[in-house]
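Q: Sequence first, predicted coordinates after that:
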Amino acid sequence: MRPVIPYVTAALLFGLGVYGVLRRRNAVLVLMAVELMLNAVNLILITADTTARAVLPHSGQVFALFVIVLAAAEIGVGLAIVLQLYRMRASVAVDEIPLAERHAGEPVPASTSGPATASAPEGPR
């Protein structure tokens, strides 16, 4: 087997995962896209292990096993966060997650459904 084919397949899978992370609004779909990227990395590690077996035997397989363990832990923590988010907000849309904590004296924004339109602070003239 030529090693170019798995590398191109892994690059396509990784690109599809990056697209999913950047374009999706649902947190569960974002987690699925991250898993797709991790599987692309596993494909690269296994392919590199089979092509360079004489240098370091079975090192790619060991690293792929670590990536699988990392992916399982990431899914466990990520789904716990998504479930808690759904309980608090009744939605898992990533756009609706507040990234900064509001303090007691700050005004509440007029609309939380649309994009924020903050103007840049004016400097000295």
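A: That came in fine, so what should we check first?

Q: alpha carbons only for contacts and neighbour counts from here, please
A: Fine.

Q: Is residue 61 in contact with residue 49, as I believe?
A: Yes: the pair residue 61 / residue 49 is scored as a contact, 6.8 Å apart, by C-alpha atoms under 8 Å.

Q: Who has more neighbours out of the two?
A: Higher neighbour count among residue 61 and residue 49: residue 49, with 21 against 18, using other C-alpha atoms under 10 Å.

Q: That one: what's its closest spatial neighbour, skipping adjacent residues?
A: In space, and not counting its chain neighbours, residue 49 is closest to residue 60: 4.6 Å by C-alpha to C-alpha, 6 or more residues apart in numbering.

Q: alright, now check it against this:
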Amino acid sequence: MPINYYIFLSLTLFVIGIIGVLTRRNAIIIFMCIELMLNAVNLLLVAFSKMHYVTNVSKVTNAGSDGQLFVFFIMVVAAAEVAVGLSIIVMLFRNTHSVDVNFLNRLKH
């Protein structure tokens, strides 16, 4: 499959994530949109790694593993982000009984 399809799909997912972060007020939906953007980047990294592997298959034997290694580290960081982010959202809900991010703006004053 051509790399253009992967680029278009990744760009579409990333734009949906950005629109969700900028337009939504619910903290959980914002959090899911950030994860969607991370997965779009992961898809693009794997696609470029595969493309690089196809072009350099005769030169280096492990040329396709660089992108997958970066994706693995991004997934580890995303798992830690999920743990910390969801705990912050749960504590926010326990204290304010809302997950609206505009309510956090009112807490500053």
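A: Structure received. Note that the structure is predicted; figures quoted are calculated from it, not measured.

Q: Which positions in whichever strand or helix holds residue 47 of the first structure come out as buried?
A: Assigned by DSSP states H and E, residue 47 of the first structure belongs to helix 27-51. Within helix 27-51 of the first structure, the residues that count as buried by 16 or more other C-alpha atoms under 10 Å are 27-31, 33-49.

Q: chain center to that helix, what's the gap?
A: 11 Å (C-alpha atoms, centre = their mean, to the nearest Å).

Q: what's that helix packed up against?
A: In terms of contacts (3 or more C-alpha pairs under 8 Å, 6 or more residues apart in numbering; DSSP states H and E), helix 27-51 of the first structure is packed against helix 4-23, helix 59-89.

Q: Deepest-packed of those helices, please.
A: helix 4-23 (a mean of 16; mean count of other C-alpha atoms under 10 Å).

Q: after superposition, how close is that one to the second structure?
A: Here helix 4-23 of the first structure, set against the second structure after superposition, deviates by a mean of 0.3 Å using mean C-alpha distance after the TM-score superposition for the first structure.

Q: Which elements pack onto that helix?
A: helix 27-51.

Q: relative orientation of the helix it packs on and helix 4-23 in degrees?
A: Angle of helix 27-51 of the first structure versus helix 4-23, following axes from the mean of the first three to the mean of the last three C-alpha atoms, to 10 degrees, is 160 degrees.

Q: how big is the offset of helix 27-51 of the first structure relative to the second structure?
A: Mean for helix 27-51 of the first structure is 0.4 Å (mean C-alpha distance after the TM-score superposition for the first structure).

Q: Pull up the gap between residue 51 of the first structure and residue 12 of the first structure, please.
A: Taking C-alpha to C-alpha, to the nearest Å as the criterion, residue 51 of the first structure is separated from residue 12 of the first structure by 20 Å.

Q: can you pull the contacts of residue 56 of the second structure?
A: residue 63 (C-alpha atoms under 8 Å, 6 or more residues apart in numbering).
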